[in-house]
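Colleague: next come a sequence and a model predicted from it.
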Amino acid sequence: MVRMTEVKRTQLSHLTAQLDDLRQRGTYFKLRVLEDEQGPVCTYDGRRVINLASNNYLGLCDHPKLREAAISATENYGVGSGAVRTIAGTMRIHMELEEKIAAFKGVEACVVFQSGFAANAGTVSSILGKEDFIISDELNHASIIDGARLSRAKIKVFRHKDVAHAEELLKEVASEPGRKLLITDGVFSMDGDIGPVDRLCELADRYGAIMMVDDAHASGVLGRNGRGSVDHFGCTDRVDVQVGTLSKAIGALGGYVCGSRDLIDYLYHRARPFLFSTSHPPSVAATCIAAFELLEREPERIERLWGNARYFKEQLAAAGFDVGGRTTPASETPITPVIVGDGRRTMEFSRELFEAGVMATGIAFPTVPEGKARVRTIMTSEHTREQIDQALETLTTVARRMGIL
């Protein structure tokens, strides 16, 4: 008699084979465990390291004002909302957060989702149908790709940041029935380059397309007080759908969509992640409100972020690292890839850096194309010059030892 556990192992043996293939390629990884606060220097797996892997751009993950807001909300409202938003889980603090973000972005309304991924996928899949068209940058985030597939719309992909190619695709479908959605990342997460939001807005205006921008890595980084790439290009009135995140520069958890009142009311009724996920704990909503208030009051955080990013990028390039622009798009933001190329070598480089005291995550296929594996680094406002110099020294020493430099 075959035991049930043996049957299960047989039925999932294809997963074991794929994991074995990852091990063979040298790109298999284990999760590193953070043992204290998310900061410029912290402890992973018992080792104290300079952290170049975090999206905590402005150091808000452990800010005292955000801690106070979270504790106060927990004491006043409890630890959970108890339901999805459309049944019994919409608390006054959720509405306050949406109103705060809408005012910050200068739009009519906002809806908060449980994650940035849910915001993108839920929005694209709900506002379009199989008779419609999506014109999407080839390097757009996975959540946009998944949302496009779920929508069942016809997907056309334009070459990265190639506005002329995007126009070719729009011309091809101009006479076709159905809506057209033109979509780009504001900042591309793997290369750190900025999307041509202003020029794509011109195309959307010319061809009557819906314009959508995913500003996850631009929120808190670009624009006035961190209002994002849409504000950076002065396109607030020309972008129909703005997506942002609460889990990177804002320091907490979640995503959001900004736009017209009708767009947001429609998403309340039809966006499946919104309809079928329990709403944020009140502590998270309160934390995010406090973060947006800090963005307004402390613009110097963003100035420090950019000062650190420019210095780090310059020093990496001076040392001879490929930081984009040779075989990949050039980085224009605090995201700076160190291009290695080979996946196995990249993951070995990342592991050696960790052993030497620097946390910098290796990223290989399928997240990036074959031959373009990299160690992705991210600067924050809270890194000191001493920490940056130490990280640079470690990167250079390890790279030379491994023959990368």
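Modeller: Great, that's in hand.
Colleague: all contacts plus neighbour counts: C-alpha atoms, from now on.
Modeller: OK.
Colleague: where do the helices sit along the stretch 51-200 of the chain?
Modeller: 64-77, 92-105, 116-127, 142-151, 163-173, 197-207 (DSSP state H, counting those that start in this stretch).
Colleague: buried residues in the second one?
Modeller: By neighbour count, with 16 or more other C-alpha atoms under 10 Å as the criterion, the buried positions of helix 92-105 are Ile93, His94, Leu97, Glu98, Glu99, Lys100, Ile101, Ala102, Phe104, Lys105.
Colleague: same deal with the fifth one?
Modeller: Taking 16+ other C-alpha under 10 Å as the neighbour-count basis, helix 163-173 is seen to contain the buried residues Val163, Ala166, Glu167, Leu169, Leu170, Val173.
Colleague: contacting residues for the last one?
Modeller: Read it as Val173. Residues near Val173 by C-alpha atoms under 8 Å, 6 or more residues apart in numbering: Phe133.
Colleague: quick check: it vs Lys154, distance?
Modeller: Using C-alpha to C-alpha, to the nearest Å, one obtains 10 Å as the distance from Val173 to Lys154.
Colleague: what touches both of those two?
Modeller: With C-alpha under 8 Å, 6+ apart, Val173 and Lys154 have common neighbours Phe133.
Colleague: as a markdown table, the helices of the stretch 51-200 of the chain with distance to Arg25 would be great.
Modeller: Listed next are these as a markdown table, based on distance: least, C-alpha to C-alpha, whole Å:
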| stretch | distance to Arg25 |
| --- | --- |
| helix 64-77 | 42 |
| helix 92-105 | 44 |
| helix 116-127 | 28 |
| helix 142-151 | 23 |
| helix 163-173 | 35 |
| helix 197-207 | 37 |
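Colleague: comparison target, given below:
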Amino acid sequence: MQPDFTTHIQTILADIEAAGLTKRERQITGPQGGRIALAGGRQLVNLCANNYLGLADHPEIIEAASDALQRYGFGMASVRFICGTLDLHRELEQAVARYLGKDDAILFAACFDANGGLFETLLDAEDAIISDSLNHASIIDGVRLSKAKRYRFVTSDMDDLETQLKQAVSDGVRFKLIVTDGVFSMDGHIANLPEICALAERYGAMVAVDDCHATGHLGPQGRGTPALTGVGNRVDIVTGTLGKTLGGAMGGFIAASQPIIDLLRQRARPYLFSNALAPSVAAGSLKAIAIAEAADDRREKLMRHTRKFRAGLIDAGFELLAGETPIIPVMLGEAKLAQDLAAELDKRGLYVAGFFFPVVPKGKARIRTQMSAALEDADIDFAIGAFTEAGKQLGII
């Protein structure tokens, strides 16, 4: 490598460190759960996984994955259209489609790939994408890959959305697609899908929702934000993940009408040029959907934890973003303070992570806590106590 380039990279890394923005990975030594093990044998209460229903170590999911491993082997060593499509893959796609009330679904290695392949495949320079300003990075990158005209509306601002739709109409675009997160992952608030769908109908637009932080645990039977907000099939396209609530492994999907899915199979580059999902992941995810659909008890427990933890931190004096989902951001402002609080909580036996630029805007650093049905009531009490002690020590409260 050229010495000047190495020096350039080292300078960037030093600047990141000096600004307190370095992200450090901690190794856990056991399964994902309400409590996790770290090297050296420490056990910590876990408040930062996307394991909303606590299915990541569910014995029935592990058994289904293990059985598939024995029957189908370790991996497919192929993309889907060559020799990488199993009966399991189609069964999983059909299960996703049925669960979300769509004609069909298509699997990807991750939802990042699903969003990366969606817009480029369906829209071109004659068309328009109208995107919420706080949409996930995968949507932003996917939109960049498309030749479609780009419009952005202030997050959840329906007046601004209407302004952008009017501009798209004035610009003479052919097809219009509004895209939004169902739940905004860093803030925890839910998109105003009823108003978005109403505006879409008024201006002849389609609607796509990334429901990664909702599918499985929000709405009736965990069918996500379209079901939760009562818009159902008024949402044309749903993208989502198997790597959060639905077992926590990996894999993403798009669920939509049959023609959309058929075209994605022919043209979506992340699908055409990526290995098929491992058989164990497909089988485990199938079992996870079946469990999640019937898991009203886990959803009730999850929301009970959400209400209790939110109330406890507000009573202690922390600044929280308003919301009703299991994502509860504790706002701290500066990256260093977020990291300092995370370190103090670690000492007290609580596993959390600080979020700061570029994951969130500068000056909006936070600890994003996430509730899970894998936690017990005693864990929530413990977490509130740990936050209160650490917050007082650092002068936050």
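Modeller: Noted; the coordinates are in hand. Since this is a predicted model, take the numbers as computed values, not measurements.
Colleague: TM-score of the superposed pair?
Modeller: Put the two chains on top of each other and the TM-score (TM-score structural alignment, normalised by the length of the second structure) is 0.97; 394 aligned residues with a C-alpha RMSD of 1.2 Å.
Colleague: which one of the helices of the stretch 51-200 of the first structure lies nearest to Glu370 of the first structure?
Modeller: Taking C-alpha to C-alpha, helix 142-151 is the member of those nearest to Glu370 of the first structure, at 16.9 Å.
Colleague: mean shift between that closest one and the second structure?
Modeller: By mean C-alpha distance after the TM-score superposition for the first structure, the fitted helix 142-151 of the first structure averages 0.4 Å away from its aligned residues in the second structure.
Colleague: what's in contact with that helix?
Modeller: Outside helix 142-151 of the first structure, the residues that reach it (C-alpha under 8 Å, 6+ apart) are 117-118, 120-130, 134, 155.
Colleague: redo that, cut-off 10 Å
Modeller: For helix 142-151 of the first structure, contacts defined as C-alpha atoms under 10 Å, 6 or more residues apart in numbering pick out 116-139, 153-155, 181, 183-185, 214, 367.
Colleague: for it, grab the matching residue range in the second structure.
Modeller: Counting by TM-score structural alignment, helix 142-151 of the first structure lines up with residues 137-146 of the second structure.
Colleague: buried sites along that stretch?
Modeller: Those would be Ser138, Ile139, Ile140, Asp141, Gly142, Val143, Ser146, for stretch 137-146 of the second structure by 16+ other C-alpha under 10 Å.
Colleague: and the two most separated of those?
Modeller: Greatest spacing in these, by C-alpha to C-alpha: Ser138 and Ser146 (12.7 Å).
Colleague: run a quick neighbour tally on the counterpart of Ser54 of the first structure in the second structure.
Modeller: Here Ser54 of the first structure is matched to Ala49 in the second structure, going by TM-score structural alignment. Look at Ala49 of the second structure: counted by other C-alpha atoms under 10 Å, it has 22 neighbours.
Colleague: please report how far Ala49 of the second structure lies from Leu69 of the second structure.
Modeller: Relative to Leu69 of the second structure, and taking C-alpha to C-alpha, Ala49 of the second structure is found at 25 Å.
Colleague: could you point out the longest helix of the first structure?
Modeller: helix 300-319 (DSSP state H).
Colleague: which residues touch stretch 60-79 of the first structure?
Modeller: By C-alpha under 10 Å, 6+ apart, stretch 60-79 of the first structure touches 37-39, 55-56, 80, 91, 93, 247-253, 280-291, 293-294, 301, 381-382.
Colleague: if we use 8 Å, what do you get?
Modeller: Stretch 60-79 of the first structure is touched from outside by 37-39, 249-252, 281-284, 286-288, 290-291, with contacts defined as C-alpha under 8 Å, 6+ apart.
Colleague: and stretch 124-135 of the first structure, by the same measure?
Modeller: Contacts of stretch 124-135 of the first structure (C-alpha under 8 Å, 6+ apart): 144, 147-158, 166, 169-170, 173, 177-183, 267, 270-272.
Colleague: start to end distance for that stretch?
Modeller: Stretch 124-135 of the first structure: ends 12 Å apart by C-alpha to C-alpha.
Colleague: which stretches of the first structure form strands?
Modeller: For the first structure, strands defined by DSSP state E occupy the ranges 41-44, 47-51, 109-113, 133-137, 154-158, 180-185, 210-214, 241-245, 255-259, 335-341, 358-359, 361-363, 373-378.
Colleague: with the second structure overlaid, how far apart is the last one on average?
Modeller: With both structures laid over each other, strand 373-378 of the first structure and its partner residues in the second structure are 0.4 Å apart on average (mean C-alpha distance after the TM-score superposition for the first structure).
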